[in-house]
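Asker: What follows is a predicted structure for the sequence shown.
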Amino acid sequence: MEFDGEFELEDVPPEQAWIVLSDPVAVRNSLKGCRYITPMDDDFSYDEYEPDENLETLPEADPEAVAERAFKEGQQYAALMQVGVGSVKPRFETTVTIEERDEEQFIMTATGSGTASGSSFSMESGMQIHPLEGSEGSRIEWWTEADISGRIAQLGSRVIEPVANKIVSNFFGDIERQMSDVEETDSGITDRIRGML
């Protein structure tokens, strides 16, 4: 299954959009059904890991902490997702690898796979942030190609696609709110973090 789209943020410059979308905590907070996104190693256990629920995001967060935890190219991340699809609400234990992270062109791509009881998926996804013509804002282009099998796949695209589209819409709506919060505070935060990344 393929999903793609564009999202415009009229008052958020690309540099700022990049920083918020590079923060695993901001992404987690905006992704409905996501309990955590955290760097993982060979010993990582989905059952034993307890996420810190109270991590601050910008503008309240310490800029150095945000820069330190930003997605890193080549790093593997564990993500725990629980999303209701029809009558099924699987808990996906997901591994995501950041394949590319280009801070000059604002491009990030990732691959991932996950399993849940009776279902599995693999995916490739990416985004690029462009300046929005005629304003100071951003245009975010995103795409995902997913291969789904098992119980969820049996539900078919008529059930899966509306759920996926709702998750994406909610995600970018919440990301826009976070970016607007950052925009309303000291814009120097953006420059400080970019210098640290």
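Answerer: Looks like it arrived, so ask away.

Asker: rest of the way, CA atoms for contacts and neighbours
Answerer: Fine.

Asker: chain center to the longest helix seen in the chain: distance?
Answerer: Longest helix in the chain by number of residues (criterion: DSSP state H): helix 157-183. On the basis of Cα atoms, centre = their mean, to the nearest Å, helix 157-183 is displaced by 10 Å from the centre of the chain it belongs to.

Asker: Please point out which parts of that helix sit buried.
Answerer: 160, 163, 167-168, 171-172, 174-176, 178-180, 182-183 (16 or more other Cα atoms under 10 Å).

Asker: got CSV for those, with distance to residue 123 too?
Answerer: As requested, the buried residues of helix 157-183 are exported to CSV (distance: Cα to Cα, whole Å):
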residue, distance to residue 123
160, 15
163, 16
167, 16
168, 15
171, 18
172, 19
174, 23
175, 22
176, 24
178, 26
179, 27
180, 30
182, 31
183, 32
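
Asker: Report all helices and strands that the longest helix of the chain contacts.
Answerer: Here helix 157-183 touches helix 14-21, helix 24-30, going by 3 or more Cα pairs under 8 Å, 6 or more residues apart in numbering; DSSP states H and E.

Asker: Switch those helices over to CSV; also include distance to residue 37 and mean neighbour count.
Answerer: Output for the helices and strands packed on helix 157-183, formatted as CSV (distance: least, Cα to Cα, whole Å; neighbours: other Cα atoms under 10 Å):
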stretch, distance to residue 37, mean neighbour count
helix 14-21, 13, 22
helix 24-30, 6, 21
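
Asker: So which of those helices is nearest residue 142?
Answerer: Residue 142 sits nearest to helix 14-21 of all the helices and strands packed on helix 157-183, at 11.8 Å, using Cα to Cα.

Asker: okay, now the one to match up with it:
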Amino acid sequence: MQGSRALAITQQQAWDALNNPEVLKTCIPGCDKVESTGPNQYAVGVAVKIGPVAAKFNGKITLSDINPPNSYTITFDGQGGAAGFGKGNSQVSLAPSQEGSGCVLSYTVHASVGGKIAQLGQRLIDGVAKSMAEDFFKRFDDEMQRQHPEAYAAAAKVEAASPPPAAGAKVPVWAWAVGAAVVLAAIWLLAR
């Protein structure tokens, strides 16, 4: 799974939020625990339902190749008892927006799952992962808007002053996301 999202906040604000366990706990669907267990290591707990399989997953996340506030790699490993397991990694990067304000979060996730979850089929798993990622972006956007209202006010002014898109042109998606958070949301989805 891969993607990118435009964010109204600065690159540093996005980096800080993605490295804040409380922000991640608030934004990751079904998450009840994100706790530091050591330098660049976290224990996580997430409740997930994929089709007929519902389970509580516990796992660990390790950050590596850290280049603040630009990028890092997230390695994850989660166990959901009889429901199965998930493991993999994700590369997350933040870059200044080409439009002048805000930043762009890009991510790539590689994951594998086993157990009952793997028997559900890739299409169902991918659909749930995509839905969870979108839910994460919405929650993250709401939280960043609460924490940084000035960034959203400035983005709204820029958007209002921009000419309307040409007929047939795609309107940019403002579905918030943050590197590690996106990865975490995808991880929680795929790690179940």
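Answerer: Happy to help now that I have it. What you are looking at is a predicted structure, and each value in this text was computed from that prediction instead of being measured.

Asker: Can you give me the TM-score here?
Answerer: The TM-score (TM-score structural alignment, normalised by the length of structure 2) is 0.73; 150 aligned residues with a Cα RMSD of 1.7 Å.

Asker: ok, back up a step: could you tell me where the longest helix of structure 1 falls in structure 2?
Answerer: Taken onto structure 2 by TM-score structural alignment, helix 157-183 of structure 1 occupies residues 122-148 there.

Asker: out of everything not next to it in sequence, what's closest to the residue positioned nearest the centre of structure 1?
Answerer: Nearest to the mean C-alpha position of structure 1, counting by Cα atoms, centre = their mean, stands residue 27 at 4.3 Å. For residue 27 of structure 1, ignoring the flanking residues on the chain, the nearest one in space by Cα to Cα, 6 or more residues apart in numbering is residue 21 at 6.4 Å.

Asker: any idea how far residue 148 of structure 1 is from that neighbour?
Answerer: 25 Å (Cα to Cα, to the nearest Å).

Asker: One more: residue 87 of structure 1?
Answerer: Applying Cα to Cα to residue 87 of structure 1 and residue 148 of structure 1 gives a distance of 17 Å.

Asker: repeat for residue 81 of structure 1
Answerer: Residue 81 of structure 1 is 15 Å from residue 148 of structure 1, by Cα to Cα.

Asker: same question, residue 165 of structure 1
Answerer: In terms of Cα to Cα, residue 165 of structure 1 sits 16 Å off from residue 148 of structure 1.

Asker: residue boundaries of the helices in structure 1?
Answerer: Here structure 1 has its helices, by DSSP H, at 14-21, 24-30, 63-69, 151-155, 157-183, 188-196.

Asker: Same list, these, but as CSV with distance to residue 114 of structure 1 please.
Answerer: Putting the helices of structure 1 into CSV (distance: least, Cα to Cα, whole Å) gives the following:
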stretch, distance to residue 114 of structure 1
helix 14-21, 21
helix 24-30, 16
helix 63-69, 22
helix 151-155, 12
helix 157-183, 16
helix 188-196, 31
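
Asker: Ok, which of the ones you listed comes nearest residue 113 of structure 1?
Answerer: Closest among those, using Cα to Cα: helix 151-155, at 14.5 Å.

Asker: Show me what counts as buried in that closest one.
Answerer: Applying 16+ other Cα under 10 Å to helix 151-155 of structure 1 flags residue 152 as buried.

Asker: That one: how far from the chain's middle?
Answerer: 24 Å.

Asker: That one vs structure 2, average offset?
Answerer: When structure 2 is superposed, helix 151-155 of structure 1 averages 0.3 Å from its matched positions, counting by mean Cα distance after the TM-score superposition for structure 1.

Asker: same for that helix, what does it pack against?
Answerer: Against helix 151-155 of structure 1 (3+ Cα pairs under 8 Å, 6+ apart) you get strand 119-131.

Asker: And the contacts of the strand it packs on?
Answerer: Contact with strand 119-131 of structure 1 is made by 13-14, 17-18, 90, 92, 105-115, 137-153, as judged by Cα atoms under 8 Å, 6 or more residues apart in numbering.

Asker: for stretch 144-158 of structure 1, same thing?
Answerer: 1-4, 85-86, 88, 118-126, 160.

Asker: Mark which of those are buried, thanks.
Answerer: 85, 119, 120, 121, 122, 123, 124, 125, 126, 160.

Asker: which of those residues lies closest to residue 66 of structure 1?
Answerer: residue 126 (20.9 Å).

Asker: Just give me the match in structure 2 for that closest one.
Answerer: Match for residue 126 of structure 1 (TM-score structural alignment): residue 91.

Asker: Quickly note the distance from the closest residue in space to that match that isn't next to it in sequence to residue 106 of structure 2.
Answerer: Counting by Cα to Cα, 6+ apart, residue 91 of structure 2 lies nearest to residue 73, which is 4.5 Å off, once chain neighbours are set aside. Using Cα to Cα, one gets 12 Å for the distance from residue 73 of structure 2 to residue 106 of structure 2.

Asker: In structure 2, where's the longest strand?
Answerer: strand 53-67 (DSSP state E).
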